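In: Predicted structure and sequence below. I'll ask about it afterward.
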Amino acid sequence: MRVFVIGSGAREHALVWKLDQSPRVEKIYVAPGNPGMTPYAERVSINMNQLQELATFAEQQQIDLTIVGPEVPLIDGIVDLFRERGLRIFGPDRAGAALEGSKAFTKELLLSAGIPSARHQTFHSYAEAKAYLEQHGAPIVLKADGNAAGKGAIVALDLETAQDALKQMMVDRIFGVAGDTVVLEDYLQGDEIGATAICNGTHFLPLLLSQDHKRALDHDQGLNTGGMGVFTPLPFVNKTQEAEIYEQVVLATLKALQARDITFTGVLYSNIMLTAQGPMVIEHNTRFGDPETQAFMLLLKEDLLNVLGFVDGEEVDVQNLWYPGSAVSLTLAAGGYPGNYQSGLPITGIEEANKLENVQVFHAGTALKDGQLVTAGGRVLSIAARGDTLQEAVDRVYEAATYIHFEGMHYRKDIAHRGLAVRK
């Protein structure tokens, strides 16, 4: 089988790495990819927003399956285009991807279907949003309606922070058109987790529950990021609770979409708050998470192609899906991230880290400059590790980090702290 992966980050590197292990895969292409993928895939110089060019390449190379990593091509309708041209592609169409592309659409869908979520109001006017904010007070959550690369949600614990965030979104337009409409919603207290499932429109294959660490600094301090690390599975959620989460969130969402004649296929990755009142949806994503995917691929025992084939009715051995134990991913970020940061800094130590047992380093923001691997993004590398226990996985991922160096490198030192606390 000839497979085409679209994307350039650590998530796509992890997918390519796992696909390369499949006996069913003959050839892997990736557009545009990154230097870490070259041992497994042929890189193609097509940008992710060049949808027509991507489709033409898939036709010319007789690609059997295209896998879309990031959300932007999905929101822009790449699946619709590929299907119109008779090409097999994994992911939701434009209508399904609106779950991630529009926070306002998702909140309205959840409300109409009775799926638990925070109370909210949607605003297109800065003056009206500002007036509501002053009346509501803090704490409050502000969300840019459109896609903002995982940074469009601001948790404001005081009114001054909320007012500043609203102004940045709707007046300064730091997220561009994504902030022209803003959703203001009640602040929820509890444990935030992620639920990931492969969906075929009517049924779903549950993967694993995970917990991301979105804030840049230890103890959940600092600004929101695209994700500083993940651990899976979650020792503080039992099997009964897990089944209820998937039924009340994933299945209920698929049914709500069906009622609107939307057949959702691909990945549904839901952020959920475990509150005293039960699980409540924070937001839906319509693609594999990052850094969740890196941890998942280390723990996945089944052939990834078989798992993705669930959308086409292929049988999946759910009893043999995962290796036992836990997996952790850790993001190594550039100095200053998620604010301004410097690129072009030499990176060393990846080969040494990869020699550790059940450890794999995935490239997120890297480039080659005169034969030297250098930094080329805010999230530079993602280390994933698997262990028989959560503690073992954590120890391995942090040991691997000691081998790697680039100027200004920083990372959180408390990934999986919530899970480790349960185990003690």
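Out: Received, thanks.

In: CA only for contacts and neighbour counts going forward, please
Out: Noted.

In: what's the neighbour count on residue 239?
Out: The number of residues packed around residue 239, counting by other CA atoms under 10 Å, is 10.

In: All the strands of the stretch 1-150 of the chain, residue numbers only.
Out: 2-7, 27-32, 42-43, 65-68, 89-90, 120-123, 140-144 (DSSP state E, counting those that start in this stretch).

In: Mean neighbour count and distance to residue 409 added to those, as JSON lines?
Out: Supplementary listing: the strands of the stretch 1-150 of the chain in JSON lines, determined by neighbours: other CA atoms under 10 Å; distance: least, CA to CA, whole Å:
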{"stretch": "strand 2-7", "mean neighbour count": "23", "distance to residue 409": "24"}
{"stretch": "strand 27-32", "mean neighbour count": "21", "distance to residue 409": "25"}
{"stretch": "strand 42-43", "mean neighbour count": "18", "distance to residue 409": "27"}
{"stretch": "strand 65-68", "mean neighbour count": "22", "distance to residue 409": "29"}
{"stretch": "strand 89-90", "mean neighbour count": "23", "distance to residue 409": "35"}
{"stretch": "strand 120-123", "mean neighbour count": "17", "distance to residue 409": "38"}
{"stretch": "strand 140-144", "mean neighbour count": "23", "distance to residue 409": "29"}
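
In: Next, format the ones you listed as CSV and append distance to residue 283.
Out: Output for these, formatted as CSV (distance: least, CA to CA, whole Å):
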stretch, distance to residue 283
strand 2-7, 22
strand 27-32, 28
strand 42-43, 33
strand 65-68, 20
strand 89-90, 21
strand 120-123, 12
strand 140-144, 10
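
In: Quick check: which of those strands is nearest to residue 104?
Out: With CA to CA as the measure, strand 120-123 is the member of the strands of the stretch 1-150 of the chain nearest residue 104 (6.5 Å).

In: Now tell me what touches that closest one from outside.
Out: By CA atoms under 8 Å, 6 or more residues apart in numbering, the list of residues contacting strand 120-123 from outside reads 104, 107, 129, 181-186.

In: Use this one as the comparison:
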Amino acid sequence: MKSLLIGDGAREHAIAKRMVEGSELYAFVSVDNPGISSLASEIKVGNILDANEVILFARHVNPDYIFIGPGTVIEAGVGDALSEADFQVVAPSRAGARLEWDPSFFRFFIQDHAPDASLKFAACESRHEVNNAFRDIGSTLSVSTSESPENHFENPYLAREYAYRSIGDKSSGSSSVVLQEKAEGEDFTLQVFTDGETVSAMPLVKSYTLSENEKTNLSEGVGTYSESNHLLPYISAEDAEKSLSILLKLLRALKSEHNSVYRGVLCARFIITSGGPKLLNISAGFGDPEALNVLSLLKTDFSHLCMSILEGKLWPSIEFKKKASVCKYLVPLGYPEKPKIGIPLSVDEDKISMEGADLYYNSVSIKDGKLYTSKGRSLALLSVADSHETAEDFVESAISAVNSENLFYRKDIGTIGLAQKSMKKMEELQNA
């Protein structure tokens, strides 16, 4: 069996590790990823958003299936073009992925089909409408655009200014900016495999952004953890099941109302509140870093799982290890606004493995066989163990194998103290 992967980040590195176990792997990337290159029989560097380029390489490979990693590739219509060229693509259509790239459509869709999971919101196309939203909904709002979902600001003035600028930016595919209430609670990520009719849940994951006070999320996720029971300390099995049923409702509504059968992976970020789970945003594909956690735990053969999705008969018993996991990204100093680029990196991959961790490359450049920082998150280290505390210890030990004074990371991710902070917050909300 041959497979073709599109994408080049740490998420795709994790996907590649699973694809190569059951197929001969090929990859189309925008920049070389040393981790993916080491696994693929052939790698092509090009424009992953150019359907013609991707199709040309796909015809050269003639894969049994194609897996698309980044949602931007789906939004650009590359997946649709590949399907029209008679390739088997494990990804939703652009129409199905509208839940990710059109925040206004997403919010109205949730309001119509899963009102219990909806939040107060306003879709705004002018400064006047932005001002009305702050007046009617409240002063503490998150701002969502097609380019960047759910940006939080503690300062209402900064939130309003960000919304103004986003409305003035005509480069996005959506004409509106969505302002939604900032719900009180703890967020979590639920990812599912789906053939459009049925869904199979993956272990729940807690993701963190760069700010240790979690007051803003203007960076991508820089760390995650999951528990051995596949829940989280502050999420009950009942709430996890409710969240899964919400996603199933949405997928079936996509099919019945929009004639869009969503086949592939869906990543949903919820917040658990005193009133139950509320849906924050959806990504058309695996989350990042959440993909690293769940794929490291997956026991079922990934390629056979993908084929079952394409056949419309989702594998009935998808298995995951009963283990915990912790992932930490190492990022350049100055990230995300002004990252230090071109700084040499030294990575001892053997030592990382000896310390009980796995390495995933994300945003690095290669010159004369040497690694250098690029503008994004550089690399991720992940460990699997019986508890997230033990996994966190393994990751901390492995970090010493990465030598650069110009990288930093959140030390608290995966620790008992951070998990207890989430539990305490939920206890206070429930007792309020």
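Out: Received it, and whenever you're ready, just let me know what you need. Bear in mind that the values here come from a model prediction, so they are computed numbers and not experimental data.

In: what are the ranges of the helices in the stretch 251-400 of the first structure?
Out: Applying DSSP state H, counting those that start in this stretch to the stretch 251-400 of the first structure gives helices spanning 252-258, 292-299, 304-308, 350-354, 390-401.

In: and among the ones you listed, the most buried is which?
Out: Mean neighbours per residue, mean count of other CA atoms under 10 Å, is largest over the helices of the stretch 251-400 of the first structure for helix 292-299, with a mean of 27.

In: if we can go back for a sec, residue 193 of the first structure is nearest to which of the helices of the stretch 251-400 of the first structure?
Out: Between residue 193 of the first structure and the helices of the stretch 251-400 of the first structure, the shortest separation by CA to CA is 11.0 Å, and it involves helix 292-299.

In: Mind reading off the mean deviation between the closest one and the second structure?
Out: Helix 292-299 of the first structure, aligned to the second structure and superposed, deviates on average by 1.3 Å (mean CA distance after the TM-score superposition for the first structure).

In: one step back: dump the helices of the stretch 251-400 of the first structure to CSV, plus distance to residue 117 of the first structure.
Out: As requested, the helices of the stretch 251-400 of the first structure are arranged in CSV below (distance: least, CA to CA, whole Å):
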stretch, distance to residue 117 of the first structure
helix 252-258, 12
helix 292-299, 22
helix 304-308, 29
helix 350-354, 41
helix 390-401, 30
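
In: between those, which one is nearest to residue 65 of the first structure?
Out: Minimum separation from residue 65 of the first structure across the helices of the stretch 251-400 of the first structure (CA to CA) falls at helix 304-308, 9.5 Å.

In: Just tell me the aligned range of that closest one in the second structure.
Out: Under TM-score structural alignment, the alignment places helix 304-308 of the first structure onto residues 302-306 of the second structure.

In: Pull the residues that contact the matching stretch.
Out: Outside of stretch 302-306 of the second structure, the residues that reach it under the criterion CA under 8 Å, 6+ apart are 18-19, 21-23, 65, 90, 264, 314-315.

In: That one vs the first structure, average distance?
Out: On the superposed models, the aligned residues of the first structure are on average 2.0 Å from stretch 302-306 of the second structure, with distances taken as mean CA distance after the TM-score superposition for the first structure.

In: for that stretch, the distance to its chain's centre please.
Out: Distance of stretch 302-306 of the second structure from its chain centroid, counting by CA atoms, centre = their mean, to the nearest Å, is 19 Å.

In: Just give me the closest of the contacts of stretch 302-306 of the second structure to residue 359 of the second structure.
Out: Using CA to CA, the contacts of stretch 302-306 of the second structure come closest to residue 359 of the second structure at residue 18, 14.0 Å.

In: From residue 72 of the second structure, how far off is that closest one?
Out: When distance is defined by CA to CA, to the nearest Å, residue 18 of the second structure is 22 Å away from residue 72 of the second structure.

In: and the residue nearest the centre of the first structure, how far is that from residue 269 of the first structure?
Out: Note on the first structure: the residue nearest the mean C-alpha position is residue 289, at 1.9 Å, using CA atoms, centre = their mean. Counting by CA to CA, the gap between residue 289 of the first structure and residue 269 of the first structure amounts to 7 Å.

In: got it, and residue 45 of the first structure?
Out: The spacing between residue 45 of the first structure and residue 269 of the first structure, counted by CA to CA, is 29 Å.

In: With neighbour numbers in mind, choose between those two.
Out: Ranked by neighbour count (other CA under 10 Å), residue 45 of the first structure and residue 269 place residue 269 first, with 23 against 11.

In: Enumerate every residue touching the more buried one.
Out: When contacts are counted by CA under 8 Å, 6+ apart, residue 269 of the first structure is found next to 194-197, 284-289.
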